[in-house]
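Participant: sequence unknown, structure follows:
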């Protein structure tokens, strides 16, 4: 029975939602992670530091007593986000990034940026104030196949963005293709990427095994096996440009199992176990700590956590369902078992 002691991990991409849902998501994340980068795409997006401060307070109110969980807040970029707002964000001391959602590309992205050139002054201000740009790297163009939208974004938008703002720190979030891996590897030290457990653990066939399986539907969508293998190689490589970001994105069962189901996978309770399993299968457990606990903090310019956790290779059953406010949610690996657990 193997055990692995590592510095307590952080999650550099997580959706905690709001309201009654925080009683589910916050304790689940806080049970594993010390810090999380909190996504700002609520029903009413978090577009100003004052809104981020209030949201942060609601999150902290849901943290279990005695837990030192720390939410790291972000802003939602729109066409109207000004350099002055970025200056306020820096002065607030609680904003650790600003999120670019191309309009209409994913859940609650309707207020997102319509054309990148509209926020060039804002991006310049972010560069000056050392606030990272966090990118959902897809286009929302019905003429582009959904499985090609990440590569299209790289070729048509991201390549030029990196050239125009060479000193801007960029996190290419939840990458899903070998094209994204290559782009990050070949870019400057200011470009990094997060990788989710579900994009490492599954490829697109998982959505169609024996029928439509909506709880494997996420955006960016799962890709072919060749892309999955490229992600695994990147995550386990020890390259500090690649680090953990679960993109845990909960939706109630009724919103997933519908005629137009929502994109998102709730993986907070199982994410670390799945990462450990992937690294173990590659004989790279010795590199798990860097991926989960060091590289993200280094990129964001934050200190490493002081506490440690111990993982043990032991089977643990995952519940079929979990409460989610007054509703129900199905976690990743529901009704199955994971091979690692925190002791």
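Facilitator: Cool, got the structure. Since the model is a prediction, treat every value here as computed from it, not as a measurement.
Participant: use CA for all of it now, contacts and neighbours both
Facilitator: OK.
Participant: Which parts of the stretch 1-150 of the chain are strands?
Facilitator: Assigned by DSSP state E, counting those that start in this stretch, the stretch 1-150 of the chain shows strands spanning 3-7, 11-14, 35-38, 70-76, 95-100, 133-135.
Participant: hold the first one in mind and look at this next one:
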């Protein structure tokens, strides 16, 4: 498909309004044709990735008063093509397919509008399905950044000591709630740290508590504070996994890397899929599994192609925006170091394609992992990227560049709760298209935290929440 655009700078973009028209042309044998007339559609929404999925012909009437002649040519047979030259606005070549039923509607990007010179996106408030909040002073410092954007979050259990019991998870949840700003409605969803010694009874207690929503599998040594992780998943841990199925525990959250020293660091995820994830799904087909922070084309392909309906994946902003060159350009970049490590560009592109495809199997999980600057900028720096303050802006950047802003809300706000069996949030959050600079650091009494993209300019800025 070929799409060309010419746009005036002064085009005012209003909220998308769709009108379905069913038309019968006597001079064409009485055949019925369906048309969707759309007024005031933002130009970037005409990208091929959006237009290609529309079930009907889009008539762009951006300047209807100057292109009234186009209205008389709005009925075409299936397979025909339309070329309209809207003087001083845009030229489009679009395919046409009739509506499958009179009730079918286009609902993709009705939340996009421009007020004055600034465009806005209004989204259902998102959730973060993979978040590190730490504890103590660090928890108090970083919690407001997540609570101001996200309604809920799956909170990781890799503290020192790790959260291995329901009692510890409830106590940790209470400390999070106590540290929240007074006006916050943020809800922490707690997890347990799976160990070789965990008992099936702990799963019963977790389920009964109503506070624990996941059990986290860390292969021993795979990431920060994972030294207490699993060494014998299909042996010592099998009774726990079976009890999770029995208790309908929401899911097993998986850090998808093997830790065998013979496996190359950049191949850990691929090997994990073949040696751990596939056997796990085959052995326990009723267990919900989320493969966290996928980083490779292998993982994206596996999740998309897997017939197992209970498999999904979270994706971080760094693995959508950065490749492994970002670790080394201009010298070693410790603030771009995370686990799993960034991969080559072909993998990044594959993940972007999967996430922006509209598949319900992918949803937002920042893996935001704060560390003090001194612990990152050291001879043995910690793994983890702090993205919570800017995460939503980064995801919007990814989807805009892919021409898929109509799919952003499902990724950030719908797919996660739908998979977990939780209600979607009812509150809203707005992103404004207004350039702003990411702080170079956040300063606290205990030290500085450097965020992802520190000092750089982003295009989308969260500006308010509303009910």
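Facilitator: The structure has been received and is ready for your questions. All values derive from a computational prediction rather than experimental measurement.
Participant: Include distance to residue 24 of structure 1 and mean neighbour count when you put the strands of the stretch 1-150 of structure 1 into JSON lines, please.
Facilitator: Output for the strands of the stretch 1-150 of structure 1, formatted as JSON lines (distance: least, Cα to Cα, whole Å; neighbours: other Cα atoms under 10 Å):
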{"stretch": "strand 3-7", "distance to residue 24 of structure 1": "24", "mean neighbour count": "15"}
{"stretch": "strand 11-14", "distance to residue 24 of structure 1": "13", "mean neighbour count": "26"}
{"stretch": "strand 35-38", "distance to residue 24 of structure 1": "15", "mean neighbour count": "23"}
{"stretch": "strand 70-76", "distance to residue 24 of structure 1": "15", "mean neighbour count": "24"}
{"stretch": "strand 95-100", "distance to residue 24 of structure 1": "24", "mean neighbour count": "24"}
{"stretch": "strand 133-135", "distance to residue 24 of structure 1": "25", "mean neighbour count": "23"}
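Participant: Can you say which of the ones you listed is nearest to residue 308 of structure 1?
Facilitator: With Cα to Cα as the measure, strand 3-7 is the member of the strands of the stretch 1-150 of structure 1 nearest residue 308 of structure 1 (4.2 Å).
Participant: and the closest one, which stretch of structure 2?
Facilitator: Aligning strand 3-7 of structure 1 against structure 2 (TM-score structural alignment) gives residues 120-124.
Participant: List the contacts of that stretch.
Facilitator: 111-114, 409, 413, 425-433 (Cα atoms under 8 Å, 6 or more residues apart in numbering).
Participant: Could you list which of the residues you listed belong to strands?
Facilitator: Mapping the contacts of stretch 120-124 of structure 2 onto strands (DSSP state E) picks out 112-114, 428-433.
Participant: now those in a markdown table, with neighbour count and distance to residue 156 of structure 2?
Facilitator: Shown next, in a markdown table, are these (neighbours: other Cα atoms under 10 Å; distance: Cα to Cα, whole Å):
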| residue | neighbour count | distance to residue 156 of structure 2 |
| --- | --- | --- |
| 112 | 21 | 34 |
| 113 | 21 | 36 |
| 114 | 17 | 38 |
| 428 | 17 | 25 |
| 429 | 19 | 24 |
| 430 | 20 | 27 |
| 431 | 21 | 27 |
| 432 | 20 | 30 |
| 433 | 20 | 32 |
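Participant: possible to save those residues as TSV with distance to residue 126 of structure 2?
Facilitator: Converted to TSV, those look like this (distance: Cα to Cα, whole Å):
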residue	distance to residue 126 of structure 2
112	17
113	19
114	21
428	9
429	8
430	11
431	12
432	16
433	18
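Participant: What residue in structure 1 is the furthest from its centre?
Facilitator: Distance to the chain centre peaks in structure 1 at residue 1, reaching 30.5 Å (criterion: Cα atoms, centre = their mean).
Participant: Trace residue 18 of structure 1 over to structure 2, please.
Facilitator: With TM-score structural alignment as the matching criterion, the partner of residue 18 of structure 1 in structure 2 is residue 135.
Participant: again, but for residue 235 of structure 1
Facilitator: So, by TM-score structural alignment, residue 235 of structure 1 is matched to residue 355.
Participant: quick revisit: mean shift of the match of strand 3-7 of structure 1 relative to structure 1?
Facilitator: In the superposition with structure 1, the average deviation recorded for stretch 120-124 of structure 2 is 0.9 Å (mean Cα distance after the TM-score superposition for structure 1).
Participant: what ranges do the helices span in the stretch 101-250 of structure 2?
Facilitator: Counting by DSSP state H, counting those that start in this stretch, the stretch 101-250 of structure 2 has helices at residues 136-147, 166-179, 200-209, 238-246.
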